[in-house]
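Student: Predicted coordinates and the sequence they were generated for:
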Amino acid sequence: MIGAVLAFAGVAALINITPGLDTLLVVRASAAQGRSFGLAAASGVLVGCLAWGAATAVGLTALLTASHLAYDVLRFAGAAYLAWLGVLALVRSRHRTSTEGSSVTQEDTARSRLAAFRSGVGTNLLNPKAGVFYMSLIPQFIPQGAPAFGTTLLFTAVDLVELAIWFWLVSGAAHALSERIRRPSFRRRMEQISGVAFLGFSVNVLAEHRG
């Protein structure tokens, strides 16, 4: 079992550090709003991954690989959500020009962190690739004779720990860069870049076809 866990951990680590939507979300929130917001977004992503892992353990994500309709429904919903995030980021980048330096209450900060968390949950749960990742990758590493349910949850926990470490490092680096530059224009530019990237991810999701 130890060998299987180590093998899965190595493959999952390579996949986790590959730039993608979840990492972009954490980087954007950390650079544009602060590290605590990036970590809130990361927490949302981890909750989504936990849900996918649990669904894989009980076999629910098999629907995504067996049903084109279920996959497409989730794909279109995810694309629409990404498009909304992209437009929101672009609008926010323009709105920052008139709100830089204005006072922000603790209630506003808490609400923004909650929004970052929800974005993390939403982008992950509405991404069918996340479900397919767990459903297609984890079974390959389950040793013969090992309990599928418990082993799936174990591998999910390994993946979550790796993601948490990765997001911690990424959020710290993005926030440090933002603090070093300390220019409002940089944070606005980050919002603009991420907005365009979210729209690009949305188009990419819509253009996908299952083989």
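Tutor: Happy to help now that I have it. Just so it is clear, the structure is predicted and the values come from calculations on it, not from any experiment. Numbers count the residues shown, from 1 in each chain.
Student: hey, let's count contacts and neighbours off CA atoms from now on
Tutor: Fine.
Student: Contacts for stretch 93-100, please.
Tutor: 184, 187-189, 191-192 (C-alpha atoms under 8 Å, 6 or more residues apart in numbering).
Student: For S202, which non-adjacent residue is spatially closest?
Tutor: Among residues not flanking S202 along the chain, A79 sits closest, at 4.4 Å (C-alpha to C-alpha, 6 or more residues apart in numbering).
Student: what about the one you found, helix or strand, and which?
Tutor: helix 68-99 (DSSP states H and E).
Student: try this one side by side with the last:
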Amino acid sequence: MSLFLAFLGVSFVVLATPGPDTAITIRNTLLGGRMAGVFTALGISSGQTIWALATSAGIVALLVASEPLFLAVKYAGAAYLIYLGFKALQEALRPPHRQDTETVARPARRLTAASAYRQGLLSDLGNPKMAVFFASLLPQFVPPGGESFSALLGARSSPS
């Protein structure tokens, strides 16, 4: 039980610390409202689930051990965040439409649920620090003598 409480405590600290996932959630909430924020958070949660499963299966250890692969994920994630920033600037700098002689405020383009989810997922998967985080933190909570894959998935190993 103490292992579980320690895991909950560490998880809370990690979740409360702002980072790129927090920034994209705030951005998408401002662009698309509550629904876009919720779907962005769901995409981020899906990405974290994928990282946790990849850690459990040992795939993340390969990513962390291979500097070229780690850098490829890092640069792909950075490029995606730059792309999203460029698109936001482009949208903000677009001149408003004119109708007759009056200037009409341009209606805000709403962010769809699918787009918000995809942005959250790709933002999280493009962050190689998540791989390092999961690879270094999750194994600390595997019970001694247990199979790491099943233990990290939450399954209890049967005694031999």
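Tutor: Yep, it's here. It should be emphasised that the depicted structure is a prediction, and the values quoted were computed from it without experimental measurement.
Student: quick one on the thing from earlier: identify the residues contacting the residue nearest to S202 of structure 1.
Tutor: Under the criterion of C-alpha under 8 Å, 6+ apart, the neighbours of A79 of structure 1 are 201-203, 205-206.
Student: Kindly report the same for I26 of structure 2.
Tutor: Contacts of I26 of structure 2 (C-alpha under 8 Å, 6+ apart): G37.
Student: do P20 of structure 2 as well
Tutor: P20 of structure 2 makes contact with S123 under the criterion C-alpha under 8 Å, 6+ apart.
Student: which residues in structure 1 form helices?
Tutor: Here structure 1 has its helices, by DSSP state H, at 2-16, 21-32, 35-58, 62-66, 68-99, 106-125, 128-141, 148-181, 184-207.
Student: how about the shortest one: buried residues?
Tutor: Along helix 62-66 of structure 1, the positions that meet the burial threshold by neighbour count (16 or more other C-alpha atoms under 10 Å) are L64.
Student: ok, back up a step: how far away is the residue nearest to S202 of structure 1 from V205 of structure 1?
Tutor: 6 Å (C-alpha to C-alpha, to the nearest Å).
Student: Please apply the same query to L163 of structure 1.
Tutor: Distance, L163 of structure 1 to V205 of structure 1, by C-alpha to C-alpha: 22 Å.
Student: The spatially most central residue of structure 2 and Y75 of structure 2: what is the separation?
Tutor: Nearest to the mean C-alpha position of structure 2, counting by C-alpha atoms, centre = their mean, stands D124 at 2.5 Å. Look at D124 of structure 2 and Y75 of structure 2: by C-alpha to C-alpha, they are 13 Å apart.
Student: roughly how far out does the helix holding A79 of structure 1 sit from the chain middle?
Tutor: The chain centroid and the centroid of helix 68-99 of structure 1 are separated by 13 Å under C-alpha atoms, centre = their mean, to the nearest Å.
Student: Over to stretch 26-39 of structure 2?
Tutor: The answer for stretch 26-39 of structure 2 is 15 Å, by C-alpha atoms, centre = their mean.
Student: Mean deviation, it versus structure 1?
Tutor: On superposition with structure 1, the mean distance recorded for stretch 26-39 of structure 2 (mean C-alpha distance after the TM-score superposition for structure 1) is 1.1 Å.
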